[in-house]
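Engineer: I need the structure of the sequence given here:
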Amino acid sequence: MDDEAGFREFVAARLAQLSRVAYLLTGDHHKAEDLVQVTLVKVARHWRRVSAAGAPDAYVRRALYHEHVSSWRGKRVPETPTADPPERATGRDESAEAVRRIVLRDALAKLAPGQRAVIVLRYFEDLSEADTADALGCSAGSVKSQAHHALARLRVVAPELAELIEDAEVPA
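Structural biologist: Sure thing, here's the model as predicted:
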């Protein structure tokens, strides 16, 4: 399999997951699509090296987080419009889960970008404090502090998520 075919296969298999993570990080469908697109363009340039290293999932996930951090630190990537919009994944959603996702999305939108990134990495992606700190380029203490403040803020802005917050605070 050549590099381009391998990259296309990787993207086809992982696009939905990357899109979900990007949406949780940005809180906006359009920004999430842009984040995934910019990340995959950058990864495509180095795909041979990435795939040869043997851990393309970890590399792409880290690149996605770094790109997100760069975006909220003030760096802006110019948008390049395309002729055709990307296709959206379809699936069957139950109403209770849909309501829960909306409440979670709205609650995450009320957090500072750094706090949102920590919550997504720690509790959605299930990364350790050290891995989260590494992905965000900060100390483990900052991750602990940001997580603590973010969970406290979530308790105030979305008390209906109390069950999720309590589960997040149980030590591993």
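Engineer: C-alpha from now on. contacts and neighbour counts both.
Structural biologist: Noted.
Engineer: what's the residue nearest the centre of the chain in contact with, if anything?
Structural biologist: Taking C-alpha atoms, centre = their mean, the centroid of the chain lies closest to residue 21, which sits 3.2 Å from it. With contact taken as C-alpha atoms under 8 Å, 6 or more residues apart in numbering, residue 21 is in contact with 120, 125.
Engineer: Name the residues of the strand or helix carrying it that are buried.
Structural biologist: Counting by DSSP states H and E, the element that carries residue 21 is helix 3-26. Within helix 3-26, the residues that count as buried by 16 or more other C-alpha atoms under 10 Å are 7, 18, 19, 20, 21, 22, 23, 24, 25, 26.
Engineer: what's the answer for stretch 37-56, then?
Structural biologist: So for stretch 37-56, counting by 16+ other C-alpha under 10 Å, buried means 38, 39, 40, 43, 44, 47, 50, 51, 56.
Engineer: Those: which two are farthest apart?
Structural biologist: Pairwise distances among the buried residues of stretch 37-56 were taken by C-alpha to C-alpha; the largest, 18.4 Å, belongs to 38 and 51.
Engineer: picking that back up, and the buried residues of stretch 37-56 as CSV, adding secondary structure and distance to residue 147?
Structural biologist: Shown next, in CSV, are those (DSSP: H, G, I helix; E, B strand; the rest coil; distance: C-alpha to C-alpha, whole Å):
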residue, secondary structure, distance to residue 147
38, helix, 27
39, helix, 25
40, helix, 28
43, helix, 29
44, helix, 32
47, helix, 33
50, helix, 31
51, helix, 33
56, helix, 27
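Engineer: structure for this one too, so we can compare:
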Amino acid sequence: MTSSERVSEIVAELASTRGQDLITLAYLLTGDGDEAEDIVQAVLARLLGSSSIARATNPFAYAKRAVTNEFLDRRRRLQRRARALVILRSEPATIGSVDTPIAERDALLRAFAVLKTRERACIVLRYYGDWDDASIAAAIGSAPATVRSLVSRALPRLRAALEQSEAASTPASSTEGDQ
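Structural biologist: Predicted coordinates:
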């Protein structure tokens, strides 16, 4: 088996068995399903053209890091060009009690929008990806202490945004019955 055939086999297996996990990671990083799919597709295409995946001891971990790097690279390019952050839609997806999970997800994504790119990456990788500080630091190109600092600053901002979102979606109680 040639090197390129081995790479093709590894990437095909990644796409079929762990593709949805990679898309979920990208979605949590971006907050946008289409962009998440674009990131994963770009990563898989790049992996096909490189033999480095064949040398990786854990191809899935390698692909997760590649997804994270692609996300960070895209954000840097956007910030250089437009000097603006990605703004998620401002209206909630639903209000009804039947669709509470959708509304909660929408609130979480809007709360993520208040975070800076590196803060968001650290939060997602730590709490969704279950990565340790050293792995996150390597992925974002900083020191583990910087990761802890970013998480420490991001969590209160995330909590405040979620509380604000919850307060905005809770109807004000009427005091007319008390009078």
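Engineer: re the thing from before, how far off centre is the helix holding residue 21 of structure 1?
Structural biologist: Computed by C-alpha atoms, centre = their mean, to the nearest Å, the chain-centroid distance of helix 3-26 of structure 1 equals 11 Å.
Engineer: hang on, residue 68 of structure 1 packs against residue 27?
Structural biologist: No - assessed by C-alpha atoms under 8 Å, residue 68 of structure 1 is found out of contact with residue 27, at 11.6 Å.
Engineer: Specify which residue of the two has the higher count of neighbours.
Structural biologist: Per other C-alpha atoms under 10 Å, whichever of residue 68 of structure 1 and residue 27 has more neighbours is residue 68, with 25 against 21.
Engineer: Check the alignment and tell me where the more buried one lands in structure 2.
Structural biologist: In structure 2, the residue paired with residue 68 of structure 1 is residue 71, using TM-score structural alignment.
Engineer: Tell me the buried residues in the strand or helix carrying residue 70 of structure 2?
Structural biologist: Applying DSSP H and E as the criterion places residue 70 of structure 2 in helix 59-82. Using 16+ other C-alpha under 10 Å as the test for burial, helix 59-82 of structure 2 gives 59-60, 62-72, 75.
Engineer: so what secondary structure elements neighbour that helix?
Structural biologist: For helix 59-82 of structure 2, the contact count by 3 or more C-alpha pairs under 8 Å, 6 or more residues apart in numbering; DSSP states H and E identifies helix 3-30, helix 33-48, helix 117-123, helix 133-140 as packing neighbours.
Engineer: Just send these back as CSV, with distance to residue 79 of structure 2 too.
Structural biologist: Converted to CSV, these look like this (distance: least, C-alpha to C-alpha, whole Å):
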stretch, distance to residue 79 of structure 2
helix 3-30, 14
helix 33-48, 16
helix 117-123, 10
helix 133-140, 16
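Engineer: between those helices, which one is nearest to residue 111 of structure 2?
Structural biologist: Of those, nearest to residue 111 of structure 2 by C-alpha to C-alpha is helix 117-123, at 10.1 Å.
Engineer: Now name the helix or strand holding the alignment partner in structure 1 of residue 107 of structure 2.
Structural biologist: With TM-score structural alignment as the criterion, residue 107 of structure 2 lines up with residue 103 in structure 1. Per DSSP H and E: residue 103 of structure 1 is located in helix 95-109.
Engineer: which residues are in contact with that helix?
Structural biologist: By C-alpha under 8 Å, 6+ apart, helix 95-109 of structure 1 touches 24, 27, 116, 154, 157, 158, 161.
Engineer: which residue lines up with the second one in structure 2?
Structural biologist: Residue 27 of structure 1 maps onto residue 31 in structure 2, with residues paired by TM-score structural alignment.
Engineer: do the same with the third one
Structural biologist: For residue 116 of structure 1, the aligned position in structure 2 is occupied by residue 120, per TM-score structural alignment.
Engineer: now its match: how far from residue 22 of structure 2?
Structural biologist: 17 Å (C-alpha to C-alpha, to the nearest Å).
Engineer: what's the answer for residue 40 of structure 2, then?
Structural biologist: Distance from residue 40 of structure 2 to residue 22 of structure 2, by C-alpha to C-alpha: 7 Å.
Engineer: who touches both of those two?
Structural biologist: Common neighbours of residue 40 of structure 2 and residue 22 (C-alpha under 8 Å, 6+ apart) are residue 67.
Engineer: Which residues lie in contact with residue 56 of structure 1 in this structure?
Structural biologist: Contacts of residue 56 of structure 1 by C-alpha under 8 Å, 6+ apart are residue 50.
Engineer: Just give me the match in structure 2 for it.
Structural biologist: Checking TM-score structural alignment: residue 56 of structure 1 goes with residue 59.
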